[in-house]
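**Student:** my questions concern the predicted model and sequence given below.
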Amino acid sequence: MARQVPMLVLKTWPAPLELRTARTLLRQWKESDLPAWCAMNADARVRRYFPATLGTEMAVQEAQRIRGAIAQRGWGMWALELPGSLPFAGTVGLHVTTIDAPFVPTVELGWRLAPEAWGRGLATEAAQAAVRFAFEHLGLDEVTAYTAADNLPSQAVMQRLGMQRSPADDFDHPLVEAGHPLRPHRLFRLRRAT
């Protein structure tokens, strides 16, 4: 039996917000982002730490859910743009986690970038803007991030952000089948006081 998960009460804005950093723009998604998003999610390199790649239909459905959450709240997993160089580089932002896990309810910090945006510190830079938004505008005391135990690149970003891991928080992802090598996950936390 699934446990009862308390609801988070979070601030919303009537229109999608944008966040800017020195090199990035976090914005609402556009229809023109979808081909690049679908290509990203069909790429085995991008989906290396997911159980499978996504076909076009599934990728579009995921993008629509992400876009809908931003339309509803004013914030979420924004489209990542590099103004003047890359119109769509992936997604970075905040997500209200709904999986059945001991640390839920929580607002999760996440990112998924196209390969051409890798290795440039863009995930860290954009995620820092999302963290500031979470603490300064949403008034959260903590954000979390989690990934497969083998996903060392994402864990490195979490560490650069100052996030901390306690092995006691590690968990098996409930949506990944038992025995799958990507089922073990590591949870990282960042508290406002940090």
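**Tutor:** Everything's here; your move.

**Student:** CA only for contacts and neighbour counts going forward, please
**Tutor:** Fine.

**Student:** okay, helices next: where are they in this protein?
**Tutor:** Assigned by DSSP state H, the helices in the chain fall at 34-41, 56-73, 122-136, 152-160.

**Student:** of the ones you listed, flag the one that's most buried.
**Tutor:** Of all the helices of the chain, helix 122-136 has the most neighbours on average by mean count of other C-alpha atoms under 10 Å, namely a mean of 20.

**Student:** who touches it?
**Tutor:** If you take C-alpha atoms under 8 Å, 6 or more residues apart in numbering as the criterion, helix 122-136 is touched by 19-21, 23-26, 80, 92-94, 109-111, 113, 140-143, 157-158, 160-161, 192.

**Student:** among the residues you listed, which ones are in strands?
**Tutor:** 19-20, 25-26, 80, 92-94, 109-111, 113, 142-143 (DSSP state E).

**Student:** quick check: Ala117 touching Ala89?
**Tutor:** Yes. Shown here, Ala117 and Ala89 form a contact pair, counting by C-alpha atoms under 8 Å, at 6.1 Å.

**Student:** how about the contacts made by the nearest residue to Arg189 once chain neighbours are set aside?
**Tutor:** In space, and not counting its chain neighbours, Arg189 is closest to Thr144: 4.5 Å by C-alpha to C-alpha, 6 or more residues apart in numbering. Shown in contact with Thr144 (C-alpha under 8 Å, 6+ apart): 106-109, 187-190.

**Student:** included below, for side-by-side comparison, is a second structure:
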Amino acid sequence: MSTPEPRLHTERLLLRGWRESDLEPFAELNADPEVMRYFPAPLTRAESDALAGRAAASLAERSWGLWAVERDGEFLGFTGLAEPRFEAHFTPAVEIGWRFARSAWGFGYATEAATRVLRFAFEELRLEEVVSFTAVQNRRSRAVMERIGMEHDEADDFDHPALPGASPLRRHVLYRARTRLEDPMKIGSS
């Protein structure tokens, strides 16, 4: 399951390819009801392993995608880029996303890792725009989006097509980062 470079580094974190040893802690965080609160349901072990497999394959194929995140050798979760697999007014697009174990919350890891990935998206991939979205109620992820310099326009909000109409999670907010910043270190500095 190991994937080749690129690896991304921050002051405290390593964003790297996936390892077999990541599967167990990844399954644990995907089974945690609080981590998965703004998703339709926690993932089974098979679903979690399949997600890690797709992430590893994407990194191997394109050299970008969802990187495993570690600190001092400990797997914390993932951060990276993906292409939404549904149609909406903003697709096709490249999305930035993250998911961390609850034990890693509150330390700024999501912001730190996402800042680095956003810089990679603009500097290395030369993307013109990166989006991020989540359920309206997900204040923690929305705060990360704002800290990394993404902007929200209520006119962009949408009903997620993969969720049933009665789902309280169906309404999603969309955030955008549209331009390469002259000083990428300013991303997330607010």
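**Tutor:** Arrived safely. Note that the structure is a prediction, hence the values are computed from the model and not measured.

**Student:** higher neighbour count, Ala117 and Ala89 of the first structure?
**Tutor:** Using other C-alpha atoms under 10 Å, the more surrounded residue of Ala117 of the first structure and Ala89 is Ala89, with 25 against 17.

**Student:** what residue of the second structure takes the place of the more buried one?
**Tutor:** Under the alignment (TM-score structural alignment), Ala89 of the first structure pairs with Leu76 in the second structure.

**Student:** right, and its match touches Val69 too?
**Tutor:** Yes. Look at Leu76 of the second structure against Val69 with C-alpha under 8 Å: they come within range, at 5.6 Å.

**Student:** trace Ala127 of the first structure over to the second structure, please.
**Tutor:** That one, Ala127 of the first structure, aligns with Ala114 by TM-score structural alignment.

**Student:** ok, now Gly74 of the first structure?
**Tutor:** By TM-score structural alignment, Gly74 of the first structure lines up with Ser63.

**Student:** how far away is the residue nearest in space to the middle of the first structure from Leu161 of the first structure?
**Tutor:** The C-alpha lying nearest the average C-alpha coordinate of the first structure belongs to Gly110 (C-alpha atoms, centre = their mean; 1.8 Å). Gly110 of the first structure sits 12 Å away from Leu161 of the first structure, going by C-alpha to C-alpha, to the nearest Å.

**Student:** and Val176 of the first structure, by the same measure?
**Tutor:** From Val176 of the first structure to Leu161 of the first structure the distance is 26 Å (C-alpha to C-alpha).

**Student:** which ones are touching the counterpart of Phe26 of the second structure in the first structure?
**Tutor:** Phe26 of the second structure maps onto Trp37 in the first structure, with residues paired by TM-score structural alignment. The contact partners of Trp37 of the first structure, by C-alpha under 8 Å, 6+ apart, come to 59-60, 63, 90.

**Student:** right, and the pair among these with maximum separation?
**Tutor:** Val60 and Gly90 (13.5 Å; C-alpha to C-alpha).

**Student:** who are the contact partners of Val69 of the second structure?
**Tutor:** 13-16, 75-79, 113.

**Student:** quick check, nearest of the residues you listed to Ala57 of the second structure?
**Tutor:** Arg16 (12.9 Å).

**Student:** map that closest one across to the first structure for me.
**Tutor:** Using TM-score structural alignment, Arg16 of the second structure lines up with Arg27 in the first structure.

**Student:** surely its match and Gly76 touch.
**Tutor:** No. Shown here, Arg27 of the first structure and Gly76 do not form a contact pair, counting by C-alpha under 8 Å, at 9.3 Å.
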